[in-house]
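Enquirer: Next comes the sequence, and after it the predicted model I'd like to discuss.
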Amino acid sequence: MSSKKKNKKRQDTELRSQPSSAGRDVAEIKIPEGISFSFRYYQQDKNKFSISDRDAKYLASLLRRLRDLSQLKAEEVINNQSKSLRCHIINWQDTTEPNGFGIPNEDQLVNIPYQFQISANEYGRVHGFFSENVFYIVWLDPDHNLYS
C-alpha cells in the first residue's frame, strides 16, 4: 500500500510546474479610454458627507452615474455643459469647508477640486479631484451639505 502512494503523483503538481501561458495565444486587448474612479481618499467618517442612511436606490444611482461617466475622458466630463451632470470647480471660499478636503499632501495632490451631480438634484453630489484620467472621490454629498 505504501509503495502505491509513493509512485502516485498529484495531478495539480504537474499543472503548477507549467508556464501559465503555455500553449496559449495572447491577444492584444485595447483598454477603452475613459475615466476611472478611485476611493483611495474617500472620507467616510465625516458625518456631513455620510451615506450610511441612504437606501439601495441611492447606491444604484451612484453606481450607474459612475459607470456612465467612465465612458468619457476627463476633459469631456469637465467641459460637459449638461444640466444633469453639472460638473464644476469647487471654490472653497463659497463652501462650508473653506480649508478644502483635509487630505494629507492635498496641496500637492489636488490641482483643482471638482464636483458633479449624481442625478438631476435628486441624490446630491460627488466631490473629488482628477489626476490624469482618474477621478478620486473624496466625499459623497447626498444632502448638498458642502454649500449649506
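Expert: Yep, it's here. Numbering: from 1, shown residues only.

Enquirer: going forward, measure contacts between C-alpha atoms and count neighbours the same way
Expert: Fine.

Enquirer: The residue nearest to Asn99 when sequence neighbours are not counted and Pro142: what is the separation?
Expert: Of all residues not flanking Asn99 in the chain, Trp92 sits nearest, at 6.8 Å (Cα to Cα, 6 or more residues apart in numbering). Trp92 is 18 Å from Pro142, where distance means Cα to Cα, to the nearest Å.

Enquirer: more neighbours, the two?
Expert: Pro142 (21 against 15; other Cα atoms under 10 Å).

Enquirer: Included below, for side-by-side comparison, is a second structure:
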Amino acid sequence: MAKKGNKNSGFDIPDPKKQLENAINSLSKYKVGEQGIPFHSVKNLKPFFAFDYLSLEKTDLCFNCKTNDRDDLLGLLEGLKKVSSFTYEKMRLTKALRFHSIDLWDKEVNLQPKDFLKILAPSYRGMTENELPTLYQFDLQYTIEARAVGFLYKGIFYLVWYDRNHIIYPKK
C-alpha cells in the first residue's frame, strides 16, 4: 500500500481537466486548409451536422435572411432530422434529395470560390481557392423547396448556406 503524500506511490490519479482537454482535441473539427478524407471513405456514415461556418450575413443565401420565416426554420430542422437517418451513400442514391457536389468553377453555378473562401477564412490567410473543401447540397424535402449547402469533413457535414430559391445551383 502506498504511503499518503508519497509522490512515488506506484499509481497516478488522472487529472480530469487533462482528460477533458484530450477528448475535445480528439474530436478533430475542421481547421482552415486541413485536408479531409475522400467521400468514399465516409459514404457509409450517417451525417452529423455542425454550424461552425454557418453564413449569417443576412444575404439571400443566409440562414438569417429577412425573408426566412418560421416555416423555413421548421423545414430546415425537419430536413436535417430526416437525412440524419440516412448514410451519405443513401443520400446520394435517393434522387429526391438531390445530394451532390457543387463545382464552384462551373459557369452555371451562381457562387464564386472567393465567396466560400470568405466564409472559411475571412482574413484569406492560410488557404487559397484551390484548397477549398468540396461543397455539397441536398434538398431539405419540405413544403417550400430549399437546399442545404455545406461541406464534408471527416463525416461531419458543416452547414454553410440555406438556398431557399435555388440561387447557387439553379433548377434545370
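Expert: Received, thanks. Computed from a predicted structure; not experimentally measured.

Enquirer: ok so, going back, pretty sure the residue nearest to Asn99 of the first structure contacts Ile112?
Expert: No: look at Trp92 of the first structure against Ile112 with Cα atoms under 8 Å: they stay out of range, at 10.6 Å.

Enquirer: for the nearest residue to Asn145 of the first structure once chain neighbours are set aside, helix, strand, or coil?
Expert: What sits nearest to Asn145 of the first structure in space, not counting adjacent residues and going by Cα to Cα, 6+ apart, is Lys48, at 6.3 Å. Under DSSP: H, G, I helix; E, B strand; the rest coil, Lys48 of the first structure falls in the helix class.

Enquirer: The second structure: which residue goes with Lys48 of the first structure?
Expert: Lys48 of the first structure maps onto Asp60 in the second structure, with residues paired by TM-score structural alignment.

Enquirer: Now Asp140 of the second structure: closest residue in space, sequence neighbours ignored.
Expert: Quick fix: residue 140 of the second structure reads Leu, not Asp. Gly79 (4.4 Å).

Enquirer: Need the counterpart of the one you found in the first structure.
Expert: Aligned partner of Gly79 of the second structure by TM-score structural alignment: Arg65.

Enquirer: Ok, Tyr162 of the second structure next?
Expert: Using TM-score structural alignment, Tyr162 of the second structure pairs with Leu140 in the first structure.

Enquirer: What's the separation between that match and Val77 of the first structure?
Expert: Distance from Leu140 of the first structure to Val77 of the first structure, by Cα to Cα: 18 Å.

Enquirer: go on, Gln43 of the first structure?
Expert: Applying Cα to Cα to Gln43 of the first structure and Val77 of the first structure gives a distance of 23 Å.
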